[in-house]
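**Q** Sharing a model prediction with you, sequence too.
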Amino acid sequence: MNSSLQGLEANVTQELIAVGAALDAGRVAEAEQQLARVLASHPGHPEVLRMQAGIHDLRGRHQLAIRVMRQALTLRPRDPLYHNTLGALLGNAGEYEAAIDALRTSCALTPGLALAWYNLGVMLTKCVRNDEAAEALRHAVAIEPRHFGARALLADLLRTQGRVDDARTAYRELIELRPLEGMAWWGLADLRTQIFTEADVVQMRAALQHPDATEHDRIAIGFALAKAMDDAGDCAGALAALAQANAIARHRQTWDAQAFSAQVAAVRAAFEPSPGRASAPIGREAIFVVGLPRSGSTLVEQILATHSSVQGAGELPDLPQVLAEESRRRGKPFPQWVADTQADGWARLGQRYLERTARWRQQRPMFVDKLPNNWIYISAICAMLPAAHIVVCRRDPLETCFSCYRQPLDGSNGYARRFEDLASFWHDFDRSVTRAAALHPAQVHEHSYEALIRQPEAAIRDLLNFCGLPFEAACLRFHDNKREVRSPSATQVRQPIRRDTARAQRYGELLDPLRLALKQPCQTS
């Protein structure tokens, strides 16, 4: 018997196995219903607690999930699977460094646990520690050659390096081994240069109906199929595939638009009037690029990272983690402690951020932090780092929201599953950055994607000037930069500026529900 299930009656053991299977498949309601019966009789059993933590996590109750899992770990402190689970939960909560520590403990306890090495690779990737991530993923594949998730993520890393042909080959090899492997199908779609064949479409449709396909597979394959339909000019078919994929994703991870709006409003209110800021002009070396996903932020980073003085760091988790550290230290969540923070406190937080990101200034004096949702924290950035530069990326809201809807965004992007939630999120963004730009005009620059497309050189000169950088002609040839890029736009930013990226007009009145949600006029027939 699995040692985790010791001390349980046979019927309870079978119920927990069923709960675990439901959780692995993302059927959270089913898992919750099954576990309720076991909780009544065995509330303190460590495996029951572990399953309960998994349910809390899928319901978006991340901190509660972590507390329950730590309770389970006190009962099984040497269990590598428990440390692995804690690492995964910490990662889902955005606590990546703590997740890496937990997963390294799991790997040390049982070096042959491929799952722990894979999860470690995932978390290292999220921290943009790609070399370490690749090493961990290779460990997973060496232990378990048919670990398809690890192989898919290694293929993703090839794509970040611009090795498109190698990535395509790796994805195709994965599909040969497991035609249901969703992330391989989406990896091909995300290369942007991939044109799916009729045979591919038939294979994807069959995979979506296969009983062994997980919900995770169906989500990724659904988005890939939508891309194939879009390429073929079948807009209605593409939207149908997207609706199905997003419905599954929303079932796995709910989004509370009202609660998010309240949170964003609380952050705005906490900084009006301004509680003060660090007295020293620190942070000039930091350039924050913020905005909604798919708004051109990767392109802006690529342009800046082509400058001889700027290192492109990617989507760093450090700013929200510094704020989370302070929240734990004070015993109250952000932004409740903002009003009590003096200039020296903000300076301490700013220095902490600069310490955490020091490795990105080893080769060049300035760096780009491109975590999109940092727009929520613009006023906090201004307080911590009064000399930092904040570039807000704006793109036509309809194009931005529709592009988000077409991507299998994960993590904190649950708003991208429904038009109503997307519109609500965009309006929260718009209100916040408009106010922040008015309050901090010297530190906030609103960059227009459409203006960049129309007049590239003028927009690039404005961008460099705002960041205090002299113009370099190389920035106009950003597509020649061979740096690693980890984002859905990785392939696009290695090409000259394109003027054919707009999609909404092609879909016409099919997108009227999104237009209505955004309070835009409907498309006339």
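**A** Alright, I've got the coordinates.

**Q** C-alpha only now, for contacts and for neighbours.
**A** Will do.

**Q** How are the strands of the stretch 351-500 of the chain distributed by residue range?
**A** Secondary structure of the stretch 351-500 of the chain (DSSP state E, counting those that start in this stretch): strands located at 366-369, 389-394, 444-448.

**Q** can you put those in TSV and add distance to residue 487?
**A** Shown next, in TSV, are the strands of the stretch 351-500 of the chain (distance: least, Cα to Cα, whole Å):
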stretch	distance to residue 487
strand 366-369	13
strand 389-394	15
strand 444-448	19
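
**Q** quick one, which of these is nearest to residue 483?
**A** strand 366-369 (13.1 Å; Cα to Cα).

**Q** Name the surrounding residues that touch the closest one.
**A** With contact meaning Cα atoms under 8 Å, 6 or more residues apart in numbering, strand 366-369 is reached by 284-289, 301, 304-305, 309-316, 360-361.

**Q** let's see it at 10 Å
**A** 283-290, 300-302, 304-305, 307-319, 357-361, 389-391, 467, 469 (Cα atoms under 10 Å, 6 or more residues apart in numbering).

**Q** Could you check how far that strand is from the centre of its chain?
**A** 19 Å (Cα atoms, centre = their mean, to the nearest Å).

**Q** One more: stretch 127-138?
**A** 17 Å.

**Q** Equivalent analysis for stretch 484-500, please.
**A** Stretch 484-500 sits 18 Å away from the centroid of its parent chain (Cα atoms, centre = their mean).

**Q** buried ones in that stretch?
**A** For stretch 484-500, the neighbour count (16 or more other Cα atoms under 10 Å) marks 484, 485, 486, 487, 488, 489, 490, 491, 492, 493, 494, 497 as buried.

**Q** quick check, nearest of those to residue 473?
**A** Within those, the smallest distance to residue 473 is 15.0 Å, found for residue 497 (Cα to Cα).

**Q** Identify the residue spatially nearest to the closest one, adjacent ones excluded.
**A** residue 453 (6.8 Å; Cα to Cα, 6 or more residues apart in numbering).

**Q** how deep is the one you found tucked in, by neighbour count?
**A** Using other Cα atoms under 10 Å, residue 453 has 14 other residues around it.

**Q** go on, the one 3 residues further on?
**A** Applying the criterion other Cα under 10 Å, we find 15 residues in the vicinity of residue 456.

**Q** who's in contact with the closest residue in space to it that isn't next to it in sequence?
**A** Nearest residue to residue 456, sequence neighbours excluded (Cα to Cα, 6+ apart): residue 476, at 7.6 Å. Counting by Cα under 10 Å, 6+ apart, residue 476 touches 303, 306, 307, 456, 457, 460, 461, 496, 497.

**Q** and residue 476, how far is that from residue 308?
**A** To residue 308, residue 476 is 13 Å away according to Cα to Cα, to the nearest Å.

**Q** okay, pairing it with this:
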Amino acid sequence: MSEIEATVSETPMRDYQSALIALQEQLAKDNNDVAALEKIGGIYLKVGQIDQAIGHFKDCIKRAGSLPKYYLNLGHAYKAQGQFDEAISAYQRVAESPIEKVAVTGLFSLANLKRYEFNAAEIRALSALSTSAELGLGHQCLASFALGTHQEASGDIEQAYTSFEAANAGIGQIRPFQGQQYQALIKTMIDFIHTADWTPSESSFEPIFIVGMPRTGSTLIEQILSAHSKVEATDELMLMSDIAISLEHAGGYATRLRRLQADKVSELVARYLRLSEIFRPEQKIQFIDKNPNNFLHIGLIKRLFPSAKIINVIRDPLDNALSVYKQFFAEGHEYSYSIPGIIFYWQGYLTLMKHWDAVFPGQIYHLDYEALVKTPEPQIRQLLAYCGLAAEPLCFTPHLSERPVLTPSAAQVRNPISAKSLGSGLQYKQQVLAHLPQIAAIKHQANAWFLGA
């Protein structure tokens, strides 16, 4: 496996539109095909058409009965829409299952809302499930993540860290981080892509890419920008990673990127726009592609879309490291299951971002998350100005947006902008004491290189 394949998910191009058409044709042939109905609902959920998704999942329940998987998907749809009471009710149906691996998925989903309070019986169930011999390691870890979330909310920081530590250790065994491949990819980008002297692309679209580490406030920034009348949001698209893999298979990612001819650029631009079209029903010239890992692909982004805006979000590394460590990711982010892995990933990210800053001077906007939540108005105005957008009132009240949110921050972004999360990593200071010098060095580097501090 090459470094690019080890670093990003190796999947075929995500053609949700074609899949949707095929499934709808199948359903037209057999109106009783509940599996097709469920898959259609899943696509609607993925592309942010939440009302359609909810309707399909409810139809599944009506036709096939109260299966937990339908309620799980229904809960995810309600969560994306900000209907948290409905999401809780749906997840509770899953948590009530007598099948342990189903029940733990429901309990984890409740914890992942970041606003649910477990009762005593649910806490006992989670404790038992976290060590249940009937469960595989992965499901035990879901219980431990949920327990840690509850324990932190209850103020039991020491026990919370113990639970998160157990959860991360287990997932780390199942999904080990390929650190050498990640490092090799960064080195290849730096060695091969050191000029932006390319034939300009003719695309009129001006996508806005939000990159950085996950759990840095990127969803908040997406909400701010998508509230603007000239901008629409999509999802955490994997399309740039998919294009990178296709180039890797065609003779090496960096080599092929450096030698891309105008006709191939046009082909890749058309492919990206076609596959993202289902996420962009309004077809606005400016749209958001918020995938933090796209920092790996800024060279590719600027090759395809020279006018693209790149927003690099930087959060305090200690706060970020703990936020990442406490979060289970359904796919990717294998580095996140150990503090040393997170530090290693941060170091590679900073190194590559410094390189991109040199290759594309003045073209990347480095956004300080702490400054944003402390003084939102001037920071939002600067952000809009970078994107070439006039200030609009709704951009300053992103919590009022009704746009569906499919990330772990779905609950947080429904609240007004607040600085209350600043310093949240300090409560775990004793647990990560050995790592503090490296984290402090990362903070110094990030401030010096990108924030002028």
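**A** The structure has been received and is ready for your questions. Please read these numbers as outputs of a predicted model, since none were measured by experiment.

**Q** ranges for the strands of the stretch 1-150 of the second structure?
**A** Going by DSSP E, counting those that start in this stretch, the stretch 1-150 of the second structure shows no strands.

**Q** And the helices in it, which stretches?
**A** All helices of the stretch 1-150 of the second structure, identified by DSSP state H, counting those that start in this stretch, fall at 3-7, 16-29, 34-46, 50-64, 68-81, 84-95, 100-111, 120-129, 137-153.

**Q** can you tell me what part of the first structure the helix or strand just after the last one aligns to?
**A** In this case it means helix 137-153 of the second structure. Counting by DSSP states H and E, the next helix or strand C-terminal to helix 137-153 of the second structure is helix 157-174. Alignment of helix 157-174 of the second structure against the first structure: residues 235-252, by TM-score structural alignment.

**Q** Now do the buried residues in that stretch.
**A** By neighbour count on 16+ other Cα under 10 Å, the buried set for stretch 235-252 of the first structure is 235, 237-239, 241-246, 248-252.

**Q** average offset between that stretch and the second structure?
**A** After superposition onto the second structure, stretch 235-252 of the first structure lies on average 1.0 Å away from the residues it aligns with, using mean Cα distance after the TM-score superposition for the first structure.

**Q** about what we covered before: the residue nearest to residue 456 of the first structure matches what in the second structure?
**A** Residue 476 of the first structure maps onto residue 396 in the second structure, by TM-score structural alignment.

**Q** which helix of the second structure spans the most residues?
**A** What stands out as the longest helix in the second structure, according to DSSP state H, is helix 339-359.

**Q** neighbours of residue 101 of the first structure, just the number please.
**A** Using other Cα under 10 Å, residue 101 of the first structure has 16 neighbouring residues.

**Q** Spatially, what comes nearest to it if we skip its sequence neighbours?
**A** Among residues not flanking residue 101 of the first structure along the chain, residue 87 sits closest, at 7.6 Å (Cα to Cα, 6+ apart).

**Q** how much space between that neighbour and residue 330 of the first structure?
**A** 24 Å.

**Q** Compare neighbour counts for the two and give me the winner.
**A** residue 87 (30 against 12).

**Q** you'd agree that one is up against residue 96?
**A** Yes. Between residue 87 of the first structure and residue 96 there is a contact under Cα atoms under 10 Å: 8.3 Å.

**Q** overlap in contacts of those two?
**A** The overlap between the contact sets of residue 87 of the first structure and residue 96 (Cα under 10 Å, 6+ apart) consists of 102, 120, 123.

**Q** Output those residues as a markdown table; include the columns distance to residue 445 of the first structure and neighbour count.
**A** Below are those laid out as a markdown table (distance: Cα to Cα, whole Å; neighbours: other Cα atoms under 10 Å):
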| residue | distance to residue 445 of the first structure | neighbour count |
| --- | --- | --- |
| 102 | 39 | 23 |
| 120 | 36 | 32 |
| 123 | 31 | 27 |
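
**Q** I'd like these as TSV, with distance to residue 295 of the first structure appended.
**A** Formatted as TSV, those follow (distance: Cα to Cα, whole Å):
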residue	distance to residue 295 of the first structure
102	34
120	30
123	25
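
**Q** for those residues, which one is nearest residue 225 of the first structure?
**A** For these, the residue nearest residue 225 of the first structure by Cα to Cα is residue 123; the value is 27.9 Å.

**Q** which ones are touching the closest one?
**A** Residue 123 of the first structure neighbours (Cα under 10 Å, 6+ apart): 87-88, 90-92, 94-100, 103, 117, 129-130, 133.

**Q** change it to 6 Å
**A** For residue 123 of the first structure, the contact set (Cα atoms under 6 Å, 6 or more residues apart in numbering) is empty.

**Q** And residue 181 of the second structure, by the same measure?
**A** residue 3.

**Q** tell me which element it falls in.
**A** helix 179-192.

**Q** just the angle between that helix and helix 339-359, please?
**A** 10 degrees (axes from the mean of the first three to the mean of the last three Cα atoms, to 10 degrees).

**Q** Quick check: nearest residue in space to the aligned residue in the second structure for residue 415 of the first structure, chain neighbours excluded?
**A** Aligned by TM-score structural alignment, residue 415 of the first structure pairs with residue 335 of the second structure. Leaving out its chain neighbours, the residue that sits closest to residue 335 of the second structure by Cα to Cα, 6+ apart is residue 341, at 4.7 Å.

**Q** in terms of contact, does that neighbour touch residue 325 like I think?
**A** No. Counting by Cα atoms under 6 Å, residue 341 of the second structure stays clear of residue 325, with 9.8 Å between them.

**Q** The stretch 301-450 of the first structure: helices as residue ranges?
**A** Per DSSP H, counting those that start in this stretch, the stretch 301-450 of the first structure carries helices over the ranges 318-330, 343-356, 378-384, 397-405, 419-439, 449-454.

**Q** And the first one, what's buried?
**A** Burial within helix 318-330 of the first structure, assessed by neighbour count using 16+ other Cα under 10 Å, is assigned to 318, 319, 320, 321, 323, 324, 325, 326, 327.

**Q** right, and out of those, which lies closest to residue 264 of the first structure?
**A** Closest to residue 264 of the first structure out of these is residue 320 (13.9 Å), distances taken as Cα to Cα.

**Q** which position in the second structure aligns with that closest one?
**A** By TM-score structural alignment, residue 320 of the first structure lines up with residue 241.

**Q** For the alignment partner in the first structure of residue 208 of the second structure, what is the enclosing helix or strand?
**A** With TM-score structural alignment as the criterion, residue 208 of the second structure lines up with residue 287 in the first structure. For residue 287 of the first structure, the host element (DSSP H and E) is strand 286-290.

**Q** Quick one: list the elements packing against that strand.
**A** strand 366-369, strand 389-394 (3 or more Cα pairs under 6 Å, 6 or more residues apart in numbering; DSSP states H and E).
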